[in-house]
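Engineer: Here is a sequence together with a model predicted from it:
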Amino acid sequence: MSGYTEVTDSNFEEHLKKATLVVAYFSASWCGPCKAFGPVFEEVATELAGSSLLFLKIDTDNAPNAAEKHRISSIPTILFFSEGKQVRSVSGVQKKEDLIQAIKQLQG
């Protein structure tokens, strides 16, 4: 079972309000580094997703408006939202432990 939800322009903003902390992963099917990082994101999402922590996967080709609004200039990029407001971002391929640590820091 997947621990994340795939979203598009039509439902991205509403998902930001569904949990206290939202981890939004911007990627694209043609992106080589995204293919390398995708399994790491999926593993962390499966391990940590819960009622107060939501993981979203956004293909920038299917959500160009969300990518533009949040100034995504390179992928993969992860944006962290707390109570609907962006609080942190990281770009590039991340190690599993670094992603988990970033999430735990934001959870307090």
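Structural biologist: On my side now, so go ahead.

Engineer: C-alpha from now on. contacts and neighbour counts both.
Structural biologist: Will do.

Engineer: which non-adjacent residue is nearest the spatially most central residue of the chain?
Structural biologist: By CA atoms, centre = their mean, the mean C-alpha position of the chain lies nearest to A24, the distance being 2.0 Å. Counting by CA to CA, 6 or more residues apart in numbering, L56 is the residue found nearest to A24 once chain neighbours are left out, at 4.6 Å.

Engineer: who's in contact with the top helix by length along the chain?
Structural biologist: Longest helix in the chain, counting residues (DSSP state H): helix 32-48. For helix 32-48, the external contacting residues (CA atoms under 8 Å, 6 or more residues apart in numbering) are 1-4, 25, 27-29, 55, 75-76, 92-96, 99-100.

Engineer: and the next helix-or-strand element following that helix, how far out from the chain's middle?
Structural biologist: Using DSSP states H and E, the helix or strand that follows helix 32-48 in sequence is strand 53-59. Distance of strand 53-59 from the chain centroid (CA atoms, centre = their mean, to the nearest Å) equals 4 Å.

Engineer: want to compare, so here's the second one:
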Amino acid sequence: MATTDLSAQTFERTVLDNDIVLVDFWAAWCGPCRQFAPVYDAASQEAGNEGIVFGKVDTEAEPALAGAANITSIPTLMAFKEGVLVFSQPGALPQSALQSVIEQVKALDMEPIKAEIAKEAAAEGSSQD
């Protein structure tokens, strides 16, 4: 699957409607971003990565989205599984490291993570009473 350009209008729906979404925050003027782009594009074409959405956010075209995602350094790679941010790291990754992140996200058991999120939400709700 090819990479998908994401915007403020499509970002949330894409993350919530897909099981695994990787997002590369980048800019055209950024050397490391240009270095990472072919690695990211190649991973999107890998046979074992079908079903994963490989999104890209141009931080110059989408400054509000980059700000909302707290992007302070580019490139930054984020991974979402079942709508939950499970990985965020700035810097260009080599192919092997990117594939390792993808495999770890695929293998991640979301039940304990979602249970912890629910527990924190319940605690936050009761502290506001």
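Structural biologist: Nice, I can see it. Bear in mind the structure is a predicted one, so any value in this text is a computation, not a measurement.

Engineer: Can you give me the stretch of the first structure that the longest helix seen in the second structure aligns onto?
Structural biologist: Using DSSP H to assign secondary structure, the helix with the most residues in the second structure is helix 110-127. The aligned range for helix 110-127 of the second structure in the first structure is empty, by TM-score structural alignment.

Engineer: contacting residues around the residue nearest to the centre of the first structure?
Structural biologist: Counted by CA under 8 Å, 6+ apart, A24 of the first structure has contacts 55-58, 78-81.

Engineer: can you do 7 Å?
Structural biologist: 55-57, 78-80 (CA atoms under 7 Å, 6 or more residues apart in numbering).

Engineer: For the helix or strand hosting it, give me the average deviation versus the second structure.
Structural biologist: In this assignment (DSSP H and E), A24 of the first structure forms part of strand 21-27. Mean deviation of strand 21-27 of the first structure relative to the second structure after superposition (mean CA distance after the TM-score superposition for the first structure): 0.4 Å.

Engineer: so that strand versus helix 32-48, what angle?
Structural biologist: On the basis of axes from the mean of the first three to the mean of the last three CA atoms, to 10 degrees, strand 21-27 of the first structure is oriented at 150 degrees to helix 32-48.

Engineer: what's the offset of strand 21-27 of the first structure from the middle of its chain?
Structural biologist: 1 Å.

Engineer: Endpoints of stretch 72-80 of the first structure, how far apart?
Structural biologist: End-to-end distance for stretch 72-80 of the first structure, by CA to CA, to the nearest Å: 13 Å.
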